[in-house]
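Student: Predicted model and sequence follow; I will ask about them next.
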Amino acid sequence: MTFSLATWNINSVRLREPIVLKLLQEQTPDVLCLQECKSPVDKIPTEGFAALGYTHMIARGQKGYNGVAILSRMPIEEVGSEDFAALGHARHIAGRLDNGVTIHNFYVPAGGDVPDRQVNEKFGQKLDYLTEMRDWFRAERPRKSILVGDLNIAPREDDVWNHKQLLKIVSHTPTEVAHLAETQDAGGWVDVTRQDIPDGPLFSWWSYRARDWSAADKGRRLDHVWATPDISNAAHSSRVLRDARGWEKPSDHAPVFACFDL
């Protein structure tokens, strides 16, 4: 069985329903994981998704911010959600497909603007969130699992447009990169995107502030697809749908795709 999966920080699923439908119609992933839905679960516009065959959804929602959802053409059973760092935020949902694969959908806190937890509470919350993710994966060693989402960290030098200029910018600081690496190692996670595309600059986010985001190309790879070692070799065809960043009323993130032969 081959299935395709996409992850996308949609920055309001209700406001951007038209481009979610466009993605589902044109790219037809079997599973679409959304972050920053900014909607209570009962307000997510599921009718249009269902009409395209995405009749299954599991989600956690909040009014106006955060929120994660998994849309699927295949049956998916919710198997939990975690509130790491006790923030009370809707930032994680996990589901299991009929083929036994568990999908974790995460929206890691952005961390504010100042990379110092002494003066910026949000940065401390981000590090605490990652630490608790790490400890959870150490205790609950995942198997046959995929982790996706906006992890809000660009770990590699070629995951940002300028490594030296961004070393003190939240999302690429050495402290954050180290925390993410510990989390990845704790679960034995394989970075599927970089397994498929090992070399060269690769971005999934471009700021709204840029007058011409594509020409400036000051991007970062904040959105990730990981898999446990027992299924990582089944992954292939990873890509970033850069064009979606230029769609009408776009998110500042582009969808990231992968396929799995399982």
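Tutor: Noted; the coordinates are in hand. Owing to the predicted nature of the structure, the values given are computational and were not obtained by experimental measurement.
Student: C-alpha only now, for contacts and for neighbours.
Tutor: OK.
Student: which residues touch residue 36?
Tutor: By Cα atoms under 8 Å, 6 or more residues apart in numbering, the contact set of residue 36 is 9-13, 65-68, 107.
Student: Would you check how far apart it and residue 24 are?
Tutor: 18 Å (Cα to Cα, to the nearest Å).
Student: picking that back up, just flag the most distant two among the contacts of residue 36.
Tutor: 13 and 107 (14.3 Å; Cα to Cα).
Student: Pasting the second one now:
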Amino acid sequence: MPFTLATWNINSVRLRAGLVERFLREEAPDVLCLQECKSPVDKLPDFSALGYGHAVARGQKGYNGVAILSRLPIAEAGAEDHAGLGHARHIAARLENGVTIHNHYVPAGGDVPDRQVNVKFGQKLDYLAAMRDAFRADRPHRAILVGDLNIAPREDDVWSHRQLLKVVSHTPVEVAALGETQEAGAWVDVTRADIPAGPLYSWWSYRSPDWDRADKGRRLDHVWASADIAAAAHSSRVLRPVRGWDQPSDHVPVMASFDL
């Protein structure tokens, strides 16, 4: 069952429902995973008129929130509260072919990369450690993990490796924590398997008045596949032009196709 999947931190799905509709019409992924929906589940927009009649979600008012929209039948497959934060940061859905899709919104971590003075940074590291431990206890099988993982792991995943080494999202401690999480599940970074070299970004700050020209981006949004199905992934894309849409999210969709 071939299918195409997209992940997108939408930064308020109710505010940007029109952008989601445009994306679904223009790109028509079979599955769309959204993060930072900032909405209770009962207030989420309905995209069934566009063919996305299947959905699972976890929501919070004005904060966090994850959702999986699908043209294909899906069944909810759990939601983890990693590190016991009480946040809506994970939802899973299972396709009819047995593939489980995990949608994560890892904590951003605040501004100071020191858990002793910044509780948000500690929460981020604790969340990643909980993910790691879960994968060690139960190795993923026929699984895809996507989402805003809020870490740009490679030197070419950021506009300046040297200048961002002490900036949250690219610090060595975060990169190491994400690496341990990935290794624990034997996850394959599908995007970089398809696009192995060169700068690649999925996020550009709102603080930059000319984001496109400055191009100070980071690759914070990821698509991973468990080792047993990674070879079925192909055609990865990062939809940079979406950052230039009217009133955009600061993230853009990341896509991949799977022949399963």
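Tutor: Looks like it came in fine. From a predicted model like this one, the values you see are computed outputs, not experimental measurements.
Student: Tell me which residue of the first structure matches up with residue 208 of the second structure.
Tutor: Under the alignment (TM-score structural alignment), residue 208 of the second structure pairs with residue 210 of the first structure.
Student: Map residue 69 of the first structure onto the second structure.
Tutor: Residue-level alignment of residue 69 of the first structure against the second structure, with TM-score structural alignment as criterion, gives residue 67.
Student: Now do the SS call for the one residue sitting closest to the centre of the first structure.
Tutor: A centroid search over the first structure (Cα atoms, centre = their mean) returns residue 149, at 1.3 Å, as the residue closest to the centre. Three-state call for residue 149 of the first structure (DSSP: H, G, I helix; E, B strand; the rest coil): strand.
Student: give me every residue that touches whatever residue of the second structure lines up with it.
Tutor: For residue 149 of the first structure, the aligned position in the second structure is occupied by residue 147, per TM-score structural alignment. If you count contacts by Cα under 8 Å, 6+ apart, residue 147 of the second structure has them with 7-9, 33-35, 103-106, 221-223.
Student: how close does residue 147 of the second structure sit to residue 251 of the second structure?
Tutor: Applying Cα to Cα to residue 147 of the second structure and residue 251 of the second structure gives a distance of 11 Å.
Student: so what sits against both of those two?
Tutor: A shared contact of residue 147 of the second structure and residue 251, defined by Cα under 8 Å, 6+ apart, is any residue touching both; here these are 8-9, 221.
Student: Just the ones of the residues you listed in strands?
Tutor: When strands are assigned by DSSP state E, the members of these inside them are 8-9, 221.
Student: got JSON lines for those residues, with distance to residue 28 of the second structure too?
Tutor: Conversion of these to JSON lines gives the following (distance: Cα to Cα, whole Å):
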{"residue": "8", "distance to residue 28 of the second structure": "14"}
{"residue": "9", "distance to residue 28 of the second structure": "17"}
{"residue": "221", "distance to residue 28 of the second structure": "19"}
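Student: Quick one: neighbours of the counterpart of residue 232 of the second structure in the first structure, just the number.
Tutor: Under the alignment defined by TM-score structural alignment, residue 232 of the second structure is paired with residue 234 of the first structure. Using other Cα atoms under 10 Å, residue 234 of the first structure has 14 other residues around it.
Student: Settle this for me: residue 234 of the first structure is touching residue 258, isn't it.
Tutor: No - taking contact to mean Cα atoms under 8 Å, the distance of 10.2 Å between residue 234 of the first structure and residue 258 leaves them out of contact.
Student: quick one, strands of the stretch 151-260 of the second structure?
Tutor: Per DSSP state E, counting those that start in this stretch, the stretch 151-260 of the second structure has strands spanning 187-189, 203-204, 217-218, 221-226, 233-238, 254-259. These are given in chain order.
Student: Which one, of those strands, ends up nearest to residue 166 of the second structure?
Tutor: By Cα to Cα (comparing all of the strands of the stretch 151-260 of the second structure), the closest turns out to be strand 217-218, at 14.1 Å.
Student: what's in contact with the closest one?
Tutor: Outside of strand 217-218 of the second structure, the residues that reach it under the criterion Cα under 8 Å, 6+ apart are 152, 157-159, 200-205.
Student: if we go to 6 Å?
Tutor: Outside strand 217-218 of the second structure, the residues within contact range by Cα atoms under 6 Å, 6 or more residues apart in numbering are 152, 157-159, 201, 203-204.
Student: according to the alignment, it goes to what range in the first structure?
Tutor: The alignment of strand 217-218 of the second structure onto the first structure (TM-score structural alignment) spans residues 219-220.
Student: after superposition, how close is the matching stretch to the second structure?
Tutor: Here stretch 219-220 of the first structure, set against the second structure after superposition, deviates by a mean of 0.1 Å using mean Cα distance after the TM-score superposition for the first structure.
Student: From the chain's centre, how far out is that stretch? Work that out for me.
Tutor: Counting by Cα atoms, centre = their mean, to the nearest Å, stretch 219-220 of the first structure is centred 14 Å from the centre of its parent chain.
Student: do you know how far the counterpart of residue 196 of the first structure in the second structure is from residue 208 of the second structure?
Tutor: Residue 196 of the first structure maps onto residue 194 in the second structure when the alignment is built from TM-score structural alignment. Spatial separation of residue 194 of the second structure from residue 208 of the second structure under the definition Cα to Cα is 29 Å.
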